[in-house]
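Student: Structure for the following, please:
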Amino acid sequence: MTDPGRALSTPLDAAPDWGAFARAGEWRRALAAARVTGAPLEISEVLERVVGVQEAVRARRYPQARRAWSQLEGALEAADSGGRIGEAALLRSLVRHDALGKALSALEDLGSGIGGETEPEALRARLAPAAQHPFTQAEALNLIGVLHALRGEAHAARAVFEEALLSDPGHYRAVTNIGNLELEAGQPALAEARYREVLRLNPDYDGAYHNLGVALRRQGKVHESVGAIRRAQRLSMKRSQEEAREDLREQFRQGGMWRSLRWVLVVALLLLLFLIMRGLGG
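Tutor: Model prediction:
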């Protein structure tokens, strides 16, 4: 997935500066610059964790964002202990780790959908910690825009989605939602353009392919529509499998599943020994 972000010029004869990209909020470019210039491993690991948080939030995968956030603190400590005090201090000032944790909590507490809120201002109040952090601001605005859309307030919804994109131009779900407004307004060609924009940002987003299929069908482009929807189905299955594997790995990391599996193996071994001994005794 690309991260278009904001324009940031770099002289052609100068090495890219990961710090400049980070200050501009261009975290994927900061990571790429760190790798290209051979920045210390500790710095690259911090940047990787930041990108992980950002991508998980964009995808509305809050548990994954939380895991990346918890790993981020360890990466920052490693940068401190590795003698990268100045660079680590810069990253800490930009990341605001504690505030990010509160922002993620605000998103997680909503659960699915709009979390029972029916008034935009009430939802804004609940999402205030998320709206105040640059990594989660666009997601908070996107959720508020969704509530406006559900209330039939298309103009207000579009304005908030556009605001979300000003905060994070790579927030592809906000672009998708603008496309949904176009589709509901009877403008399938405009919606198609939005969905194709989403797929430039994230070529593996199954939701964009599905909605693109709907927009194409409404324009009479049946063959293209079927292809898009089939692609959406394949990507949805792939995503579900990846999420299941990630959940399994997390359970193994936490040790709970391994302890359960260990007890199952012990019981099975004892049963096998019992059967062997009984067979020998007979």
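Student: contacts, neighbours, all on C-alpha from now
Tutor: Fine.
Student: Does Ala232 touch Val214 like I think?
Tutor: No: with contact defined as C-alpha atoms under 8 Å, Ala232 does not count as touching Val214 (11.3 Å).
Student: you'd agree Glu45 is up against Gly74?
Tutor: No: using C-alpha under 8 Å as the test, Glu45 is too far from Gly74 to be in contact (9.6 Å).
Student: out of these two, which sits in the busier spot?
Tutor: Glu45 (20 against 14; other C-alpha atoms under 10 Å).
Student: One more, so I can put them side by side:
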Amino acid sequence: MILSCNSHEVTFSPSHPLAPSLPHPLPPSPPLLTQSLPSLKPTQPAALEKLNQGLALIQEGKLPEAIAAFREAAELNPQLAPAHYNLGLALRQTGELQAAADAFYQATQADPNFALAFANLGAALLEGNNLEQAAAYLSKAIELDPDLGVAHYNYGLALSELGKLEEAI
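Tutor: From the prediction side, this is the model:
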């Protein structure tokens, strides 16, 4: 049984089973701050491994498993834009437009120059009839990549639906 404990010394009862094997007095323990473990950070390789696993699962037609792998990759490394982007594509295939839009949005936050993420975010919003936001994100996609045909097409559709025919042409 421990008799006393303070920040510098631990004293055991002489009848404690460990007492004979411990030096007397015990060496002082370092302050608690130096004993704290460093925060663990997910590794980039683990996130990339999950991303690649998700891509392979998509090729095998295993959409639910791919979604789980993409989610895990995004959790392991929130700055891995392709994980969010591919999650969005997979969710969109299942008809989960809001979740897909959220994933595409996360991809744009992780990489503000990811034109395809902006284009797919705009497309998901267009499909969900959120026309103003769709037009804004599609415009951003075109700004980032003027040659992105699908963004131009969907931007024209959004503007047309908004009654902005002159701009749509």
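Student: Contact partners for the alignment partner in the first structure of Ala90 of the second structure?
Tutor: The equivalent of Ala90 of the second structure in the first structure is Leu147 (alignment by TM-score structural alignment). Each residue near Leu147 of the first structure by C-alpha atoms under 8 Å, 6 or more residues apart in numbering is listed here: Ile114, Thr118, Glu119, Pro120, Ala157.
Student: measure Leu147 of the first structure to Glu121 of the first structure for me?
Tutor: Here Leu147 of the first structure is placed at a distance of 10 Å from Glu121 of the first structure (C-alpha to C-alpha, to the nearest Å).
Student: contacts for the top helix by length along the second structure?
Tutor: In the second structure, taking DSSP state H as the definition, the longest helix is helix 44-59. Outside helix 44-59 of the second structure, the residues that touch it by C-alpha under 8 Å, 6+ apart are 63, 65-70, 72-74, 76-77, 80, 82-83, 86.
Student: Just give the number of residues close to Gly220 of the first structure.
Tutor: 11.
Student: where does it fall, helix, sheet strand or coil?
Tutor: coil (DSSP: H, G, I helix; E, B strand; the rest coil).
Student: Give the aligned equivalent of it in the second structure.
Tutor: Using TM-score structural alignment, Gly220 of the first structure pairs with Gly163 in the second structure.
Student: Do a quick rundown of the helices in the second structure.
Tutor: 32-35, 44-59, 63-76, 81-93, 97-110, 115-127, 131-144, 149-161, 165-168.
Student: can you tell me which residue is nearest the centre of the first structure?
Tutor: Ala56 (1.9 Å; C-alpha atoms, centre = their mean).
Student: Check which helix or strand that one maps to.
Tutor: helix 41-58 (DSSP states H and E).
Student: Find me the equivalent region of that helix in the second structure.
Tutor: The aligned range for helix 41-58 of the first structure is empty, by TM-score structural alignment.
Student: Now do that helix: distance to the chain's middle.
Tutor: 11 Å (C-alpha atoms, centre = their mean, to the nearest Å).
Student: cool, stretch 150-160 of the first structure as well?
Tutor: The answer for stretch 150-160 of the first structure is 23 Å, by C-alpha atoms, centre = their mean.
Student: Mind listing residues that contact that stretch?
Tutor: In contact with stretch 150-160 of the first structure (C-alpha under 8 Å, 6+ apart) are residues Leu141, Asn142, Ile144, Gly145, Val146, Leu147, His148, Ala149, Ile178, Leu181.
Student: ok, now with 10 Å
Tutor: Stretch 150-160 of the first structure is contacted by residues 114, 118-120, 138, 140-149, 162-164, 166, 174-175, 177-179, 181-182, 184-185 when judged by C-alpha atoms under 10 Å, 6 or more residues apart in numbering.
Student: List the residues that contact the nearest residue to Val222 of the first structure once chain neighbours are set aside.
Tutor: Leaving out its chain neighbours, the residue that sits closest to Val222 of the first structure by C-alpha to C-alpha, 6 or more residues apart in numbering is Leu216, at 6.8 Å. Residues in contact with Leu216 of the first structure (C-alpha under 10 Å, 6+ apart) are Pro188, Ala189, Ala191, Glu192, His210, Val222, His223, Glu224, Ser225, Val226, Ala228.
Student: would you turn those residues into TSV with neighbour count?
Tutor: Formatted as TSV, these follow (neighbours: other C-alpha atoms under 10 Å):
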residue	neighbour count
Pro188	22
Ala189	17
Ala191	27
Glu192	25
His210	22
Val222	14
His223	11
Glu224	14
Ser225	22
Val226	17
Ala228	20
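Student: tell me the two of those residues that are most distant?
Tutor: Ala191 and His223 (17.7 Å; C-alpha to C-alpha).
Student: How about the contacts made by the residue nearest to Ala47 of the second structure when sequence neighbours are not counted?
Tutor: Leaving out its chain neighbours, the residue that sits closest to Ala47 of the second structure by C-alpha to C-alpha, 6+ apart is Ala73, at 4.3 Å. Applying C-alpha under 10 Å, 6+ apart, we find Ala73 of the second structure in contact with 42, 44-54, 67, 79-84, 87.
Student: Could you report the separation of Leu265 of the first structure from Leu271 of the first structure?
Tutor: Note on Leu265 of the first structure: its distance to Leu271 of the first structure, by C-alpha to C-alpha, is 10 Å.
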